[in-house]
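> Predicted coordinates and the sequence they were generated for:
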Amino acid sequence: MITCHDLHKEYRTGHITKSVLNGVDFTINPNDRIGLLGRNGAGKSTLIRLIGGVEMPTSGKVVRKMSCSWPLGFTGGFQGSLTGYDNARFIARIYDKPYSEMRVFVEEFTELGIQLHMPVKQYSSGMRARLAFALSLAIEFQCYLIDEVIMVGDMNFRKKCERAFFEVRKDRALLLASHSVKTVKRFCNRAIVLDDGIATMYEDVDTGISVYEAL
């Protein structure tokens, strides 16, 4: 499981301090598929980055007792001067996965073809998202973090992403930040509503959606 203990996150700009999260507590259990709902600026992406270890909380802690992906669609870890293949090789080394397997998977999933030989800094945002998805899926995590980028690309690619997460990996835990109540209702079994820095867990997805829609 993954547990958030009293998470606080503040950002300071000049003399101004903005508080984004104010004591967030919840647990992601194995097989949980949690929809993370909140208005723009509520802190959904921030919370996912904290859980994924991309950022550190101002106070509180995240305890991970199952393997957790980086936030899907997060491309900040890419080395822009390296090619798509080179970034795949780097990830393969970190997670001790055979590069030959990683390469084949990335080629098939991204459908980027010869563009995988190009430096990532020359990629469009959609191409970078495809590569990020493929690299995340090439490593078998117990929990996946998705920040609303699952709808990237054309219809065929979106269906491929949905199948990869909601069918092939239906036994994995998932935290999905989304504004789409239809997506959350279709794929999630619990919901968190993030408002005013506080996260409230709802065991019934429909109840969580109703609260979110009332905000």
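Structure's in. What do you need?

> CA only for contacts and neighbour counts going forward, please
Fine.

> Could you grab the helix/strand/coil label for residue 79?
Per DSSP: H, G, I helix; E, B strand; the rest coil, the secondary structure class of residue 79 is coil.

> now residue 147: how far from residue 104?
Residue 147 sits at a distance of 25 Å from residue 104 (criterion: C-alpha to C-alpha, to the nearest Å).

> ok, the two, which is more surrounded?
A count of neighbours by other C-alpha atoms under 10 Å puts residue 147 above the other of residue 147 and residue 104, at 20 against 11.

> Correct me if wrong: that one contacts residue 177.
Yes - using C-alpha atoms under 8 Å as the test, residue 147 is close enough to residue 177 to be in contact (4.8 Å).

> and for the two, which residues touch both?
44, 45 (C-alpha atoms under 8 Å, 6 or more residues apart in numbering).

> Could you check how far the closest residue in space to residue 206 that isn't next to it in sequence is from residue 195?
Computed as C-alpha to C-alpha, 6 or more residues apart in numbering, the closest residue to residue 206 that is not its neighbour in sequence is residue 185, at 7.1 Å. If you measure residue 185 against residue 195 using C-alpha to C-alpha, the figure is 19 Å.

> got another, please set it beside the one above:
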Amino acid sequence: MIAINDVTKIYSTRKGHRTVLDKISLTIPRGEKIGILGRNGAGKSTLIRLISGAELPTKGQITRKMSISWPLAFGGAFQGSLTGLDNLRFICRVYGADFEQATPYVQEFSELGNYLREPVKKYSSGMRARLAFAISLAVDFDCFLIDEIVAVGDSRFHEKCRHELFEKRMDRAMIIVSHDAGYIREYCDRAAVLDSGKLHEFSEVSAALNFYHGTL
């Protein structure tokens, strides 16, 4: 379970303090898939960062009783001077995963070939995303964070990502941020809408989508 209790996030800007999230609460049990909708700048990515632990809330508390991934396809935390395999080794140590077991999976899934033995700073953005996605799936997380982009590359690779995530790991919890109404409708059990710092929860995805479209 993940429990978000009265969480507020305030950033300091040149024009003063800006409250991005205002006393929001949300509970995600094991295996549930929830969609988070909101306009650009509504705070969706901020919420994902708070849940992942990359940032701390200004006020409130987030309780995590299951392992949580970083946002899928996010390669911003890679050490550029290390090779893809060295980054995998480091991440496996951090998360207590078996490097020898994870390596063949990452090699096959990422399709990076010999580039896995090259420094990540030489990778294109797409290559970094493929490596990050492969490592995310190689580590056994209870909950996956999906911020807008869940697949990279061509249509064949998109389908490969979809199958690995939504079919092979259909028993895992997921928190999905997306502007794509069809995507939220297809994969989520329920949804919530971020608007003006407040989180509006709905038990039915269709009700959340109707509310979201009304805020546009």
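On my side now, so go ahead. Not measured: the values here are computed from a predicted model.

> Superposed, what's their TM-score?
The pair, once superposed, lands on a TM-score of 0.96 when counted by TM-score structural alignment, normalised by the length of the first structure; 215 aligned residues with a C-alpha RMSD of 1.2 Å.

> what are the ranges of the helices in the second structure?
Listed in chain order, the helices found in the second structure under DSSP state H are 44-52, 84-95, 99-110, 125-138, 155-162, 181-187, 205-215.

> Tell me the counterpart residues of stretch 30-49 of the second structure in the first structure, please.
Across the first structure, the stretch matching stretch 30-49 of the second structure (TM-score structural alignment) is residues 30-49.

> Now that stretch: buried residues?
When neighbours are counted by 16 or more other C-alpha atoms under 10 Å, the buried residues of stretch 30-49 of the first structure are found to be 30-39, 42-49.

> Same question for stretch 147-158 of the second structure.
Applying a neighbour-count criterion of 16+ other C-alpha under 10 Å, the buried positions in stretch 147-158 of the second structure are 147, 148, 150, 151, 152, 157.

> Take those residues and keep only those in strands.
For these, the ones inside strands are residue 147, with DSSP state E as the criterion.

> just the buried residues of stretch 147-158 of the second structure now: which is nearest residue 199 of the second structure?
Distances from those to residue 199 of the second structure were compared by C-alpha to C-alpha; the smallest belongs to residue 147, at 16.8 Å.

> what sits against the closest one?
Shown here is residue 147 of the second structure, whose contacts under the criterion C-alpha under 8 Å, 6+ apart are 45, 48, 71, 72, 176, 177, 178.

> Roughly how far does it sit from residue 9 of the second structure?
For residue 147 of the second structure relative to residue 9 of the second structure (C-alpha to C-alpha), the value is 18 Å.

> Check residue 122 of the second structure too.
In this structure, residue 122 of the second structure and residue 9 of the second structure are separated by 35 Å, where distance is defined by C-alpha to C-alpha.

> Ok, residue 71 of the second structure next?
In this structure, residue 71 of the second structure lies at 19 Å from residue 9 of the second structure, with C-alpha to C-alpha as the measure.

> ditto for residue 110 of the second structure
Relative to residue 9 of the second structure, residue 110 of the second structure is positioned 35 Å away (C-alpha to C-alpha).

> Let me know how buried the closest residue to residue 197 of the first structure other than its chain neighbours is, in neighbour terms.
For residue 197 of the first structure, the nearest residue in space outside its immediate sequence neighbours is residue 21; the separation is 4.0 Å by C-alpha to C-alpha, 6+ apart. A count of nearby residues for residue 21 of the first structure, using other C-alpha under 10 Å, gives 25.

> Right, I'll call it a day here.
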